[in-house]
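Enquirer: sequence-free structure coming up:
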């Protein structure tokens, strides 16, 4: 080997040591930098003319394992989803309050039961009645407040969905730009460590926002797909288009559209693919789950609870009367008009009673005797025929009224002891809302009792949008019911069973006139919602949503209240009972009669038909609702903790491989120092040999 070759080899050794020291210097400087992967210099043997000639120094490269990085991306998605779900379920739990809180829903319901027991124990004192009616009003207010809180919480989720979509777009733009930089540097044979580190950090954040599949290409770029296979990035950038609702709770939300975008992020044509379910995973999937499934389901259950409570309390109040009885009983709209089928069986007694409780006149209407074709107007005529001139009944604008002719008298309605009147499981007075304790302008607070042969009464152009979602909140089918198939409720059933909804289940009217949906096995757990409804049955003000019972969202809770007259005057609570065997001139209502208090106690402890949610007592249903919410929050918190631990483990394994270890770097520095010194010594020796050679030639 010539002296020149020796010097060249030594110089390459010095350069290699310097390059190694630069990498060590960078590694030590970035020991605390998140997302930094240590550098290592690539060295190879120099060969010239078949002989070894020093060392060839390559560009510094990242020390990273793509499999360990992909493990981080996968686990970040699960951690992001569970953290989002757990956070909002915790907020929901905070809204519900602790189990021992006196203002919580469970405590409010218990207060109703305990206060009605006090009425019986204190012989119907004004204070005990006021406490009871106040507790009922407080419970309705609590339910309403919870509905508003859940709606606001849903609006907060929607706001965060918008922010998350915006952040995803920023990250996709950044990764696209870094892709171009990495590909350019790699094409020039230069180090890509810097932009590759930045890209990995962006990918890690993106994978926490949605589940992604990352693939590295031969030119150094990465492609990104969603967990469902939708392309987000290849050589062409995509962006997510979402018309955020500015944090407002809405009936339905638009899907997130995937659009092609220019290099500067300007959106263009749609790719034809959309993100519309929790399958997207990550934080975005968790938010969609809360917005489209968890919170609406809880809200609907609150509506079902209110419906059951209102029906229970009104059952007891309509079985009683007051002392003295009111001159007029005015009902509520139930969707019927005068020409509608009456649909009652059994008997009910209508009485006119003097202010001192003496019976003036009465009649017992046998609805079976009126016949199956009898109408509401026929029942009104039968009452008037028997009680005129002492009292009159009228049915105007869908509201039944029953009034005594003289202000010295009052009226009362009672069920027959042996064959009580019945339509859809409720009595005549309750069905028409004559003596309701709980009232609502947007619901009849009783089952409709319609059959398939009854006219639906919806006008031309009146529609109801029906949406079916799977257990994850994804829309399975969406149909706008028009009523154009025919004029009866049976025709509505036929229309729905011929719609796209029928691919996932079937519709039918149950024995209480409620529209029931039975999902197929593959669609088990799916839920129905009615986001928009312009129907108005024969101008009564009640819609398909309110009459069908398909969703608890139309329970009437939003306009519910305790009857104002009862709240302002404790004597207006119907605690007395009409004495059915009293003759004219005898006492039909006794002073101090509080037998109705027992009816309230029995009703509150009895079973209630919650339709698709089964049969249970009010307390059991409420405890099941609150317990389910608490259990879901607890499970979500555990899942978030586990997912965070798994993510930390993946990060530790990635960083233990690619992260900077100061001890290792110091050891490498000693090796490089020695290598540098040795190469320098070789150069010194070679230089001395040159000097000797030159001296010999002089």
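Expert: Good, I have the coordinates. These numbers were taken from a predicted model, which means no experiment stands behind them.

Enquirer: use CA for all of it now, contacts and neighbours both
Expert: OK.

Enquirer: Report the distance from stretch 651-662 to the chain centre.
Expert: Relative to its chain's centre, stretch 651-662 lies at 40 Å (C-alpha atoms, centre = their mean, to the nearest Å).

Enquirer: Okay, one more to line up with it:
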């Protein structure tokens, strides 16, 4: 059956369903086999949309029938440049949608370009002369009745991409009963009515799962990390190392800033503080100056009295 955008296969009479691609001519859609593309019997599932390689081409209908998406453009310091409302052209193709997005009059054409690669994934590239960052602040578009929004389907904007990881979860059936993990591997060489195509004790699937980290995959841009193609294990190690280095750098900068703040505070306190010995010396100096002034005044008075007596 096909419901809510998800394909499901089932068998009756106590029978099961197993799927395997032909070894020489496997099914392939944007680099994925049949079961992979439709997410059949996945161990890890997601409530969102992932990955963002849709398989759409420029001539395919975009399928968005209603709603509006607000695109925000900001400068390198995060200051808002402009909010651009965008409505997908009704009944148009993906190329029509890209043209509308990249319009210099009503789209982002003055600041950058949206493009779609051969796997149907949309990305935004800023103009080099005026670097900007793009994000989505609101999106009410809908692909079909009850379908995903444009930002959800294509992963447009950092907010959508950065939150997809939290939507992944382990298949509930396998989590509750680990015996349901598909450890066996379908043997297509067995004829109908012959030996079992799935044998008890076959652990080839478990070995394949254990070695999944050695599979090569292409990873898109993530923050300051560029797009790369490498094994899952190596990417995880490099990504974790990158986070550790950035954390160490941030910690070092925090310590340096704290040291500067402490020094400035110490100097401020030294200027604002009261030194009793210094103040006592100042008071003594002022007292001596006052006494000297008093004696000078008294001497002047005595001289005036003498002069007055002489003249009188």
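Expert: Sure thing, it's come through. Just so it is clear, the model here is predicted, and its values are computed rather than measured.

Enquirer: sec struct for residue 442 of structure 1, please.
Expert: The three-state assignment at residue 442 of structure 1 reads coil, by DSSP: H, G, I helix; E, B strand; the rest coil.

Enquirer: and it, what is it in contact with?
Expert: Taking C-alpha atoms under 8 Å, 6 or more residues apart in numbering, we find residue 442 of structure 1 in contact with 541-542, 546, 554-556, 558-559.

Enquirer: The strand or helix carrying residue 265 of structure 2 vs structure 1, average offset?
Expert: Residue 265 of structure 2 belongs to helix 232-272 when assigned by DSSP states H and E. Taking mean C-alpha distance after the TM-score superposition for structure 1, the mean distance separating helix 232-272 of structure 2 from the aligned residues in structure 1 is 4.5 Å.

Enquirer: counting contacts, what elements does that helix pack onto?
Expert: Under the contact criterion of 3 or more C-alpha pairs under 8 Å, 6 or more residues apart in numbering; DSSP states H and E, the helices and strands touching helix 232-272 of structure 2 comprise an empty set.

Enquirer: wait, which of the contacts of residue 442 of structure 1 is closest to residue 423 of structure 1?
Expert: Each of the contacts of residue 442 of structure 1 was checked against residue 423 of structure 1 using C-alpha to C-alpha; the closest is residue 546, at 17.3 Å.

Enquirer: Surely residue 457 of structure 1 and residue 487 touch.
Expert: Yes. The pair residue 457 of structure 1 and residue 487 passes the contact test of C-alpha atoms under 8 Å, sitting 7.1 Å apart.

Enquirer: okay, the two: which has more neighbours?
Expert: residue 457 (22 against 16; other C-alpha atoms under 10 Å).

Enquirer: Just give the closest residue to the corresponding residue of structure 2 for the more buried one, not the sequence neighbours.
Expert: Applying TM-score structural alignment, one finds that residue 457 of structure 1 aligns to residue 63 in structure 2. Among residues not flanking residue 63 of structure 2 along the chain, residue 143 sits closest, at 5.2 Å (C-alpha to C-alpha, 6 or more residues apart in numbering).

Enquirer: give the contact list for the one you found.
Expert: By C-alpha under 8 Å, 6+ apart, the neighbours of residue 143 of structure 2 are 62-66, 149-150.

Enquirer: Equivalent analysis for residue 204 of structure 2, please.
Expert: Residues in contact with residue 204 of structure 2, defined by C-alpha under 8 Å, 6+ apart, are 183-185.

Enquirer: which one among those residues gets closest to residue 199 of structure 2?
Expert: Distance to residue 199 of structure 2 across the contacts of residue 204 of structure 2 (C-alpha to C-alpha) is lowest for residue 184, with 6.7 Å.

Enquirer: Tell me how far the aligned residue in structure 1 for the closest one lies from residue 413 of structure 1.
Expert: The alignment partner of residue 184 of structure 2 in structure 1, by TM-score structural alignment, is residue 576. Going from residue 576 of structure 1 to residue 413 of structure 1 by C-alpha to C-alpha, to the nearest Å gives 12 Å.

Enquirer: more crowded one of those two?
Expert: With neighbours defined as other C-alpha under 10 Å, residue 576 of structure 1 and residue 413 compare such that residue 413 has more, 26 against 23.

Enquirer: sec struct for that one, please.
Expert: On the three-state scheme (three-state DSSP), residue 413 of structure 1 is labelled strand.

Enquirer: on that earlier part again, quick check, the match of residue 184 of structure 2 in contact with residue 598.
Expert: No. Under the criterion of C-alpha under 8 Å, residue 576 of structure 1 makes no contact with residue 598, lying 10.4 Å away.

Enquirer: Great, nothing more from me.
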